[in-house]
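In: Could you look at this predicted model? Sequence included:
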Amino acid sequence: MTKLAIMASYPFCLYGYDIAVLRASGSIVADLGLSKNQMAVYAAGLSNGGYALGALVAGGAANWLCGRRYFLGCGGGLYVVGAVLVAFTDDWVASMCGRALSSFGVGMGLLVGPIFIAETAPSTTRGYHGAIPQVLMMAGAASAYVLESALLWAPSHIAWRVSLGITALPTALFVYYALFRLTAADDTPCWQFMFGKLASAERQMELCGATGTEPYTRREQLERVAGFPMFAIVNSSHVEAFPRRIPGCWAQLKERGRPHLRDMFATSALLVAQEATCEERRTLVHFVPTLLIRNGGLTSRLASSIAGLMLAVIKLLTTLASMEAASWSMAGRKELLLVSIGVAGCALGSLSGTTFADAHGRLDGGTTFALCCLELVVLEAGIAFGLGPIPWMYGPEVFPLAVRAPSLALCLTLKFAVAMLVDMTLPLLYPTSTEGVWVRFLVACGVTVVSFLVSCRVVRKTTCRVLMDEPE
């Protein structure tokens, strides 16, 4: 099961890597001759727009007969094509097309990956395996910072191309594994149940560690919730009469009542809060090198490299902590989430105060740097064990089977729409990385406070859910 979870989480590694690489946009601007507005479209509009569009397309088609794994492989293939195009083209239009293709492929994986893990992992280990996407996301970001440091002395017009193109190699191996090494029998048990492949589904659940009555419970609930006549095909491994896809998944969203809308609102709120904390971590990534340049007399590239290595170490440590904390999620996702949001909110509030004092000359550069590093560690640790992994697994656990993919797709679309709005607006309001930093942290702190209240009122417990329940 761990091998399948790592495979399904690979798009998150690409997501974290891309976010970290695109922060060093100065080389791209100089090499391609982009204006500030064009760079905002390149780094924010195409990336977040591609993520959202990829999630929407996969959400509408994830119930097709080809299976969940097919969309993981196809998304990886699009990423490979886009990465190669970005790495070798000198035309900014072609580079933008490549960036859009890469983002579209990652967006498909960001939707299908959590569903694949949630539908495959047994309820007793879903918390642990559900944290793997967050772990790989942090590992991807850390590897981007390390690679940037390794390419410090390379010409800038080569460094950014290598950074954006080198991921095509491991992604090509991922595509080969997902499309040609895995078979339909390795797809999620829920998908196999939907299309009558009962023998393969039950065998897959046994291989993934489902024990006791869970296979039978899933099967009974699928009969009740999805309305498929499983009783008629108990002894058949495949039934040709089943449709090639489950029709009307988008139309069924209109028929869901207030409980489902509540779950969609809760999932969207958690994902937006997660995105807000990610935005502020990126703000800090730009602010720390500024402190090093101002107080240490370092060059821009060297300061950025040192800050990147420092952030890589912090992310790797918090990644290991999140893997350890994942086993706690069986004690209650909601409780862990509330603690995580509280810690992240306190860290963001403290960062706002520190940067406000620095902007008004009340702290010297060394004190500001030390406090920012300490607060960054607290922020990363708070996100790693709760607000990072739990929003990705909450939606697949509470959404009914027939509308699971489109519901999560709409929630992810809202998340990336907010990210695109923020990424394209802030550079216009604050042209340099030191302007308005404390305001950004204060706004992010307010978002975490709102998400804390939403979590208290709307988020419900999902411990040991078997993924087929109707909303209460």
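Out: Done, it's in. Residues are numbered from 1 along each chain as shown.

In: From here on, just use CA atoms for contacts and neighbour counts.
Out: Will do.

In: which residues of the stretch 101-250 of the chain fall in helices?
Out: For the stretch 101-250 of the chain, applying DSSP state H, counting those that start in this stretch gives helices covering 126-130, 132-150, 156-165, 168-176, 189-194, 198-207, 214-226, 249-255.

In: Just the buried residues of the third one, please?
Out: Within helix 156-165, the residues that count as buried by 16 or more other Cα atoms under 10 Å are Ser156, Ala159, Trp160, Arg161, Val162, Ser163, Leu164, Gly165.

In: The first one too?
Out: Residues of helix 126-130 classed as buried by neighbour count (16+ other Cα under 10 Å): Arg126, Gly127, Tyr128, His129, Gly130.

In: May I see the residues you listed organised as CSV, with distance to Phe287 added?
Out: Putting these into CSV (distance: Cα to Cα, whole Å) gives the following:
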residue, distance to Phe287
Arg126, 37
Gly127, 34
Tyr128, 34
His129, 34
Gly130, 32
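
In: Go through those and name the one nearest Pro189.
Out: The nearest member of the buried residues of helix 126-130 to Pro189, counting by Cα to Cα, is Arg126 at 14.3 Å.

In: measure the nearest residue to that closest one once chain neighbours are set aside to Pro289 for me?
Out: The shortest distance from Arg126 to any non-neighbouring residue, by Cα to Cα, 6 or more residues apart in numbering, is to Ala118 (6.6 Å). Distance, Ala118 to Pro289, by Cα to Cα, to the nearest Å: 39 Å.

In: one more structure, for comparison:
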Amino acid sequence: MSAAAASSDPEKPTLSSIAKPSGEFSGLREPLINSGSYSFRSVILPFLFPAFGGLLYGYDIGATSSGTISIQSVSVSGISWYDLSSVQVGLITSGSLYGALIGSILAFKIADYLGRRKELLLSSTLYLVGALVTALAPNFVVMVIGRLVFGMGIGLAMHAAPMYIAETAPSHIRGQLISMKEFLIVFGMLLGY
């Protein structure tokens, strides 16, 4: 591939393709979306998918806090292996946070390799698999593994969502949409309680 062809590739812009030789950047503020050329659907639909990842994260925090009451008591849960110690309940509760730590560390390489959209799809798959494993766990160890997988989905989603929203939103509402994703995390916590 020639140097001229490489610099004109919109997926891999070089500094020379967006800047003048004097070091000034071109006057283009928003090369893909300007303030009058988007529809409601073209803004809201790309926002909702990553924002619901934040809602699920918040819901997990709220629901897990409430769920620890039934996990600690055989009489409330009706399942004998749920009679867990405080340390075991703590591992279940924090399992998603440990998974989120792992997911956010992996996100650096995964995001560059897959891109934002595929990273969000992978995080959704991890959310689903982790939730199913947790819900159907026959014992404590499997439940913690499910929480770790769920948490890895959290780590990937919380990495990719703000960037994906920022990359797809018009500049004059970009900050509002990213803030709305953060609001949905808190709203999810309220729903979980």
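Out: Thanks, I have it. The structure displayed is predicted, hence computed values, not measured ones.

In: Superposed, what's their TM-score?
Out: Overlay of the two chains. TM-score (TM-score structural alignment, normalised by the length of structure 2): 0.69; 143 aligned residues with a Cα RMSD of 1.4 Å.

In: returning to that earlier point: right, so of the helices of the stretch 101-250 of structure 1, which gets closest to Ala344 of structure 1?
Out: helix 132-150 (15.9 Å).

In: Could you list every helix and strand in contact with that closest one?
Out: Contacts defined by 3 or more Cα pairs under 8 Å, 6 or more residues apart in numbering; DSSP states H and E place helix 132-150 of structure 1 against helix 2-21, helix 156-165, helix 300-326.

In: try 10 Å
Out: For helix 132-150 of structure 1, the packing partners by 3 or more Cα pairs under 10 Å, 6 or more residues apart in numbering; DSSP states H and E come out as helix 2-21, helix 92-120, helix 156-165, helix 300-326, helix 390-398.

In: buried ones in it?
Out: Burial within helix 132-150 of structure 1, assessed by neighbour count using 16+ other Cα under 10 Å, is assigned to 132-149.

In: Repeat that for stretch 310-319 of structure 1.
Out: Met310, Leu311, Ala312, Ile314, Lys315, Leu316, Leu317, Thr318, Thr319.

In: chain center to that stretch: distance?
Out: How far stretch 310-319 of structure 1 lies from its chain's middle: 17 Å, per Cα atoms, centre = their mean, to the nearest Å.

In: centroid residue for structure 2?
Out: When Cα atoms, centre = their mean is applied to structure 2, the residue found nearest the centroid is Ala157 (1.3 Å).

In: Aligned against structure 1, show me the partner of that residue.
Out: Superposed on structure 1 with TM-score structural alignment, Ala157 of structure 2 falls opposite Gly109.

In: quick one: its match from Gly382 of structure 1, how far?
Out: For Gly109 of structure 1, the distance to Gly382 of structure 1 equals 25 Å [Cα to Cα].

In: tally of neighbours for Thr125 of structure 2?
Out: A total of 15 residues lie near Thr125 of structure 2 under the criterion other Cα atoms under 10 Å.

In: How about Ser171 of structure 2?
Out: Close neighbours of Ser171 of structure 2, defined as other Cα under 10 Å, add up to 15.

In: Then Tyr216 of structure 1?
Out: The burial count assigned to Tyr216 of structure 1 is 12, neighbours taken as other Cα under 10 Å.

In: Would you agree it is in contact with Phe193?
Out: No: judged on Cα atoms under 10 Å, Tyr216 of structure 1 makes no contact with Phe193 at a distance of 11.4 Å.

In: how close does the residue mapped onto Val141 of structure 2 from structure 1 sit to Val80 of structure 1?
Out: Val141 of structure 2 maps onto Val93 of structure 1 when the alignment is built from TM-score structural alignment. Distance of Val93 of structure 1 to Val80 of structure 1, given as Cα to Cα: 18 Å.

In: follow-up on the earlier one: output the buried residues of helix 156-165 of structure 1 in a markdown table, with distance to Cys456 of structure 1 appended to each entry.
Out: Shown next, in a markdown table, are those (distance: Cα to Cα, whole Å):
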| residue | distance to Cys456 of structure 1 |
| --- | --- |
| Ser156 | 48 |
| Ala159 | 46 |
| Trp160 | 43 |
| Arg161 | 45 |
| Val162 | 45 |
| Ser163 | 41 |
| Leu164 | 40 |
| Gly165 | 43 |
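
In: so which of those comes closest to Asp18 of structure 1?
Out: Relative to Asp18 of structure 1, the closest of the buried residues of helix 156-165 of structure 1 is Leu164; by Cα to Cα it sits at 7.6 Å.

In: That's all I had, so thanks and see you.
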